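**Student:** Sequence first, predicted model second:
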Amino acid sequence: MRLLFLAVLRRHTGNAVTAQRIRDHLEAAGHVCILKDAFDFESPSEIANFIKAENLEAAVALHLYRGGRLVQGHGIPFGIIFGGTDLNEDVNQGEKNKVMGKVLEEARFAVAFTESMKEIAQTQWVDPVFTREVKAKVKRTPGVRLIGEMAQEDLHAIVKNCFAVVNSSVSEGMSAAILEAMDLEVPVLARNVPGNAAVVRHGVTGLLFSDPQEFVRLAKRLVSDPALEKEIVANGREYVRRHHALQVERNTYGHLIRTLQRSIED
């Protein structure tokens, strides 16, 4: 694949050294990587012309503001790599902060070199006001604990020891948590929103609730009816096996990428 790699390349700086190292990685993987100084381009139109002239298929930008804002909006996929100034300085400037948020919305991936950089980015752009509200609510609610991120194998071990998994989202696309619970043979109670209802068939592969009162009623029913629990678990596991098998998904994505590759070659 032909890649554009944008970075600030002032000689003997950390950014320049990092960019050279990453370019070497990409080229070692078999890609053509054209490394350019972000300061060589004065406008997005110059980037657009360069992308067209060099027949570039994707882009990577080092530094969310200096590089990222130049690669968005050109119709090619791109990823960004956080620098340092973007998270330590630019994030505190209102207009730059907004621009960087827009870049992240469009980026296919974002790389942070340290956990602290990752945490700064998440705080600035995962909705900090809502996060504080949730944490405060949990502290005031008996019997509810808020657990941070953990490795998937640890999460699965916890889920296996739970009586049920609850999805209370007011909006869902396709809930990986629901599918994982079904695969782990744990009953699911989910809010009755379109994304959840597309996966959970009420009374068959799980239970759907529309309000807190209905949730309480259905939870009590599940606790008191072992036969229902057994049926839901079996049906949920079979649903995942039939419609979300890992190998089938892997084969499908492999086919799609080959199709994408052929379209690029054509």
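**Tutor:** Looks like it came in fine. Everything quoted here is computed from the prediction, not taken from an experiment.

**Student:** Please count neighbours and contacts with C-alpha atoms only from this point.
**Tutor:** Fine.

**Student:** gap between the closest residue to Ile120 other than its chain neighbours and Lys96?
**Tutor:** Leaving aside its sequence neighbours, Ile120 sits nearest to Leu87 (Cα to Cα, 6 or more residues apart in numbering; 6.9 Å). Using Cα to Cα, to the nearest Å, Leu87 is found at 11 Å from Lys96.

**Student:** one step back: the residue nearest to Ile120 reaches Glu119, doesn't it?
**Tutor:** No - using Cα atoms under 8 Å as the test, Leu87 is too far from Glu119 to be in contact (10.1 Å).

**Student:** Just want to know which of the two has more residues nearby.
**Tutor:** Set Leu87 next to Glu119 and count neighbours by other Cα atoms under 10 Å: Leu87 wins out with 20 against 13.

**Student:** what about versus this one:
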Amino acid sequence: MRLLLLACLRAQTGNATTAARIQNHLHAAGHVCVLKDAFMYESPTEIANLTSTEKFDAALAIHLYKGGRLLQGSRIPFGIIFGGTDINEDIRFEEKHRVMGAVLGEARFAVAFTVKMKELAAAEWVDPLFTNEVKEKVKRAPGVHLLKEMPQDDLHAAMKRCFAVVNSSISEGMSAAILEAMDLDIPVLARNIPGNAAIINHKETGLLFSDPQEFVVLSKSLMNDPIMEREIVARAKDYVKKHHSWESERKAYQNFVLRFQ
């Protein structure tokens, strides 16, 4: 089967790595999966021309609005993979909310990375400015350094040299960075938001903080308690193996594609 996968493919982002991983899974099952950057297209008509010209049999899209809207009215069957922005941000805007609901109505299936994300979506249906804001705040924060994007292997090598990985996002779907840290035996401190809390059990598989003061307290407790650190790392590693195994994910996506037949 020849498959189109639409996603936001800016280098070294969660969407790009997720898309590449899904592509790998589908190639392993003998399908041809072609990645296309959703930002390169403006309308469903452009995608309709693409799927007709390149003879695609079916399509997948990451993000209901960014990718899914381009598949509305598609001549070929398609499935949708939720991203964090769908549920956490886009859903607040009436027009985007309407479009995402329409996309779900046409999709052959939808994939949510966490139970919480699935529940939020079910309850609702059956950016550059922010980047600049972050950069300005980092400039004013002593001891904080902003690094450019880097290849995954280099990133993992850098992570292994760190005492802990911190996720301070105010909006997450499923953080690949957290799961990668868990798999690399690095303790995680993350902001207590639904996306992070869905994959971290506080003081069991990681530490969740709600404000800067709590972050400082938890960081000091982690640094001063090597036994707690080792136990958190071990439980986190087991969690990733049990709930986010590469083999299980591959099998799931391969089975999803069978629904197109």
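**Tutor:** That came in fine, so what should we check first? Predicted, not measured: the structure shown is a model, and the values here were computed from it.

**Student:** coming back round to it: where does the residue nearest to Ile120 of structure 1 fall, secondary structure wise?
**Tutor:** helix 85-88 (DSSP states H and E).

**Student:** Over in structure 2, find the residue span that helix aligns onto.
**Tutor:** On structure 2, no counterpart of helix 85-88 of structure 1 exists by TM-score structural alignment.

**Student:** and that helix, what does it pack onto?
**Tutor:** If contacts are counted by 3 or more Cα pairs under 8 Å, 6 or more residues apart in numbering; DSSP states H and E, helix 85-88 of structure 1 sits against helix 115-125.

**Student:** immediately after the helix it packs on, which helix or strand?
**Tutor:** Next along from helix 115-125 of structure 1, by DSSP H and E: helix 128-139.

**Student:** just how off-centre is that next one within its chain?
**Tutor:** Between the centre of helix 128-139 of structure 1 and the centre of its chain there are 21 Å (Cα atoms, centre = their mean, to the nearest Å).

**Student:** again with stretch 227-236 of structure 1
**Tutor:** Distance, centroid of stretch 227-236 of structure 1 to centroid of chain: 31 Å (Cα atoms, centre = their mean).

**Student:** Quick one: the strands in the stretch 51-200 of structure 1, in order.
**Tutor:** Taking DSSP state E, counting those that start in this stretch as the criterion, the stretch 51-200 of structure 1 carries its strands at 58-62, 78-81, 110-111, 165-167, 188-191.

**Student:** Which one, of those, ends up nearest to Ser210 of structure 1?
**Tutor:** For those, proximity to Ser210 of structure 1 was assessed by Cα to Cα; strand 188-191 is nearest, at 5.7 Å.

**Student:** Touching that closest one from outside, list them.
**Tutor:** Applying Cα atoms under 8 Å, 6 or more residues apart in numbering, the contact partners of strand 188-191 of structure 1 are 164-170, 178, 181-182, 196, 200, 205-211, 215, 219.

**Student:** buried subset of these?
**Tutor:** For the contacts of strand 188-191 of structure 1, a burial check counting by 16 or more other Cα atoms under 10 Å picks out 164-168, 178, 181-182, 196, 200, 205-209, 215, 219.

**Student:** Can you list which of the residues you listed are found in helices?
**Tutor:** Judged by DSSP state H, helices contain the following of these: Ile178, Ala181, Met182, Asn196, Phe215, Ala219.

**Student:** Which two of those have the greatest separation?
**Tutor:** Every pair in those was compared (Cα to Cα); the two farthest apart turn out to be Met182 and Phe215, at 18.6 Å.

**Student:** that older thread, look up how far Val17 of structure 1 lies from the residue nearest to Ile120 of structure 1.
**Tutor:** Taking Cα to Cα, one finds Leu87 of structure 1 at 19 Å from Val17 of structure 1.

**Student:** Same question for Thr259 of structure 1.
**Tutor:** Distance of Thr259 of structure 1 to Val17 of structure 1, computed by Cα to Cα: 36 Å.
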